[in-house]
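> let me see the structure of the following:
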Amino acid sequence: MTAPRKARSALDLATVVLSLMVGALGIWTILAGPTELLPIHYNAAGQADDWGSRELLGGGLAGLALLTLLLGGGMALAAGRTDDPARRRALRYAQLVVVLSIPLISLLIASASLSGATDISGALPVALMSLVILLIGAFLGRVGPNPFVGVRTPWAYKSRLSWERSNRLAGRLFFVIGLAGLLTAPFAPQPLGLYAIVGAIVLAAVWSGVESWRVWRTDPDRQPF
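The predicted structure is shown next:
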C-alpha cells in the first residue's frame, strides 16, 4: 500500500512543481524579460514566422502553467475518487502524459523565444523535441478514457476496446517517431529531418483515428451513436 501512495505523491508533487516553474518563468518574462520583440511562433521548417512582446510570451507561459495545474490536478482528483483500480491507474497515466508534455513543451518554447532563436531546426532542438515525443509515446498507450489526453475520437468514446487499441497504437507510433528523431538528429539534413518528424506525427494521428473507427466498427460491445 505504501508504494502506490508514494507514487501518487511524487506525481502530484511533479505536477505542482512543474506548473510553478513554468508559471514563475512566465511572470519573470513579463516583468524582466527582453524588451525587444521575441520569436513566438515557428513554421514546419523551424523558422520563426511571428514575433511578439515579452508580455505576450509571458502570458502564454502563465496560461500553459495554469493548464498543466488544472488538467493534472483534475486527473489526480478523478483518480482519487474512483474505486476502480484500473480506472485509477489509467487516469494517473493521463496525468503523467500531461506532466511530460505541456511543461516540457512550454520550457522548449521559452528557451527558443527568450534566446531569440529564429531557427529551431538544428540538431539540439530537434533532439529535445524528439525526446518529448518519445516520453509521451512511452505512456500514451496506458491512458484511460478522459476528455483531454489520448486519441479522443467519437468511436473511442463509444468502445473501450477502440480506446485501448487506438491509444496503444498512437503510443507506439509516437515512441518510434521520437526514438528515430533522437537517433538521427545529429546528422539528419535540416529542415528535412524536422519535416519528417512533423509529417510522421500527422500520419500517426490520422492512422490512430482510423484505427479507433475500425475497432469500434467490429467491436460487438460498442455503444451506438
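> from here on, contacts and neighbour counts on C-alpha atoms
Noted.
> now do whatever helix or strand residue 55 lives in: distance to the chain's middle.
Using DSSP states H and E, residue 55 sits within helix 54-81. The gap between where helix 54-81 is centred and where its chain is centred comes out at 13 Å by Cα atoms, centre = their mean, to the nearest Å.
> repeat for stretch 88-105
The chain centre lies 8 Å from the centre of stretch 88-105; the measure is Cα atoms, centre = their mean.
> contacts for that stretch?
Under the contact criterion Cα atoms under 8 Å, 6 or more residues apart in numbering, stretch 88-105 has outside partners 8, 11, 14-15, 18-19, 22, 64-65, 68, 71-73, 75-76, 78-80, 82, 129, 132, 135-136, 139-140, 142-146, 149-150.
> same thing but at 7 Å, please
Around stretch 88-105, the neighbours that count as contacts under Cα atoms under 7 Å, 6 or more residues apart in numbering are 15, 18-19, 22, 64-65, 68, 72, 75-76, 79, 82, 132, 135-136, 139-140, 142-144, 149.
> now the second one, please; I'll put the structures next to each other:
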Amino acid sequence: MIRTGLLITLVALVIAGAFSWYGWTHTEPGAQIPVHFDLNGEPDRYGSRAEAFLVMPAFLVGLAFLMSLAPMIDPRGENVRRSRPVFLAGWIIGAAALAGAQGFVTWTALAGEPDADTMSRSVTGLLAGIMLVLGVVIAKARPNFFVGIRTPWTLSSDLAWDKTHRWGSRLFLITGLAGAAIAVWGPVPQGTIILMTALVLLVIGLAAYSFWVWKNDPARETLSPEDA
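Model (predicted):
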C-alpha cells in the first residue's frame, strides 16, 4: 500500500516538477504570479516565483511523508491497512490535486488569466469528481484516525462509524452526480457556490448523524472516572 502511494507521489512529483521548471525558466525574476483565485476565476492573490513554482512540489513531498507514517503512528494502524481503497484514493486525490494545481498556476503565469466560466466549471467538475470517488470507496473505511469521516462519535463507536460511512457513501455519490451535472449544464459561478454549500451541509449532517447513532449505541466508548 505504501509503495503504491509513493509511486503515485513520484509520478505526481515528476509532473509538478516539469511544470515548475518550465514556469520558472519562462518567467522573469521578480514577476508577480497569480497563485489564488476566487469563484469567478479572478486572481485574488499574487506571489513570487518561489511561491508559484516551489510550494506545490514541497507539499507533495510532505503528503508522501505524512501518508507513509499514517499506518505506523495511528493507534488503529491495522485498520488503516484494512482501509486500503480509501487510503489510496485519498492519496491519489491529494497528489493529483497538487500536480494539477501546479499545472494551472504555470498555465496562468504564461498564458494569462483563465476565462471565468471555464474556471468555475473546472472547479465544480473537480469537486464533483472527488465526491464521486469518495462515494465509491468511503464505505470501505475501517475505524482509524487518518482516513474516513472522523468525528468524536465515529471514533468512539464502531456502529456510528459504519452507519455514518454507509450514508456518507450514498450522499457523496448523489452530490457528486449533481455537481457533475452543474459543471456541464448548470449556471456558474452560482452552481459552484450551491455545490460547495451542499458539501458543507452534507458534512455537518453526517457529523450530527454520527452523534445520534453514538448516543443510541449501548457499546459506545465513554470516558470513565478512572480514565480521567
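> which among the contacts of stretch 88-105 of structure 1 count as buried?
With burial judged by 16 or more other Cα atoms under 10 Å, the buried subset of the contacts of stretch 88-105 of structure 1 is 15, 18-19, 22, 64-65, 68, 72, 75-76, 79, 132, 135-136, 139-140, 142-144, 149.
> quick one: the strands in structure 1, in order.
Counting by DSSP state E, structure 1 has strands at residues 38-42, 48-52.
> closest to the centroid, which residue in structure 1?
The centre of structure 1 sits closest to residue 101, judged by Cα atoms, centre = their mean, with a distance of 3.1 Å.
> so what corresponds to that residue in structure 2?
Under the alignment by TM-score structural alignment, residue 101 of structure 1 pairs with residue 93 in structure 2.
> again with residue 20 of structure 1
Checking with TM-score structural alignment, residue 20 of structure 1 has residue 13 as its match.
> who's in contact with the nearest residue to its match once chain neighbours are set aside?
In this structure, residue 13 of structure 2 finds its nearest non-sequential neighbour in residue 57, 6.1 Å apart by Cα to Cα, 6 or more residues apart in numbering. Contacts of residue 57 of structure 2 were listed using Cα under 7 Å, 6+ apart, and they are 13, 16-17.
> residue in structure 1 matching residue 57 of structure 2?
Using TM-score structural alignment, the equivalent of residue 57 of structure 2 in structure 1 is residue 62.
> now do its match against residue 107 of structure 1, distance only.
Residue 62 of structure 1 sits 11 Å away from residue 107 of structure 1, going by Cα to Cα, to the nearest Å.
> near residue 62 of structure 2, how many other residues are there?
Residues lying near residue 62 of structure 2 (other Cα atoms under 10 Å) number 12.
> kindly report the same for the one 4 residues further on.
Here the count is done by other Cα under 10 Å, and residue 66 of structure 2 has 13 residues near it.
> any idea what it aligns with in structure 1?
Match for residue 66 of structure 2 (TM-score structural alignment): residue 71.
> what does residue 25 of structure 2 give?
Per TM-score structural alignment, the equivalent position to residue 25 of structure 2 in structure 1 is residue 32.
> who's in contact with residue 171 of structure 1?
Contact analysis of residue 171 of structure 1 by Cα under 7 Å, 6+ apart lists 137-141.
> contacts only, for residue 57 of structure 1.
By Cα under 7 Å, 6+ apart, the contact set of residue 57 of structure 1 is residue 40.
> what does residue 139 of structure 1 correspond to in structure 2?
Residue 139 of structure 1 maps onto residue 137 in structure 2 when the alignment is built from TM-score structural alignment.
> can you tell me how far that match sits from residue 131 of structure 2?
Using Cα to Cα, residue 137 of structure 2 is found at 10 Å from residue 131 of structure 2.
> so what sits against both of the two?
Going by Cα under 7 Å, 6+ apart, no residue sits against residue 137 of structure 2 while also sitting against residue 131.
> roughly how far apart are the equivalent of residue 203 of structure 2 over in structure 1 and residue 150 of structure 1?
Using TM-score structural alignment as the criterion, residue 203 of structure 2 maps onto residue 205 of structure 1. The gap separating residue 205 of structure 1 from residue 150 of structure 1 is 10 Å, by Cα to Cα.
> so how far is residue 81 of structure 1 from residue 3 of structure 1?
19 Å.
> ok, which stretches of structure 1 are helices?
2-32, 54-81, 85-114, 123-140, 154-157, 160-184, 192-218 (DSSP state H).
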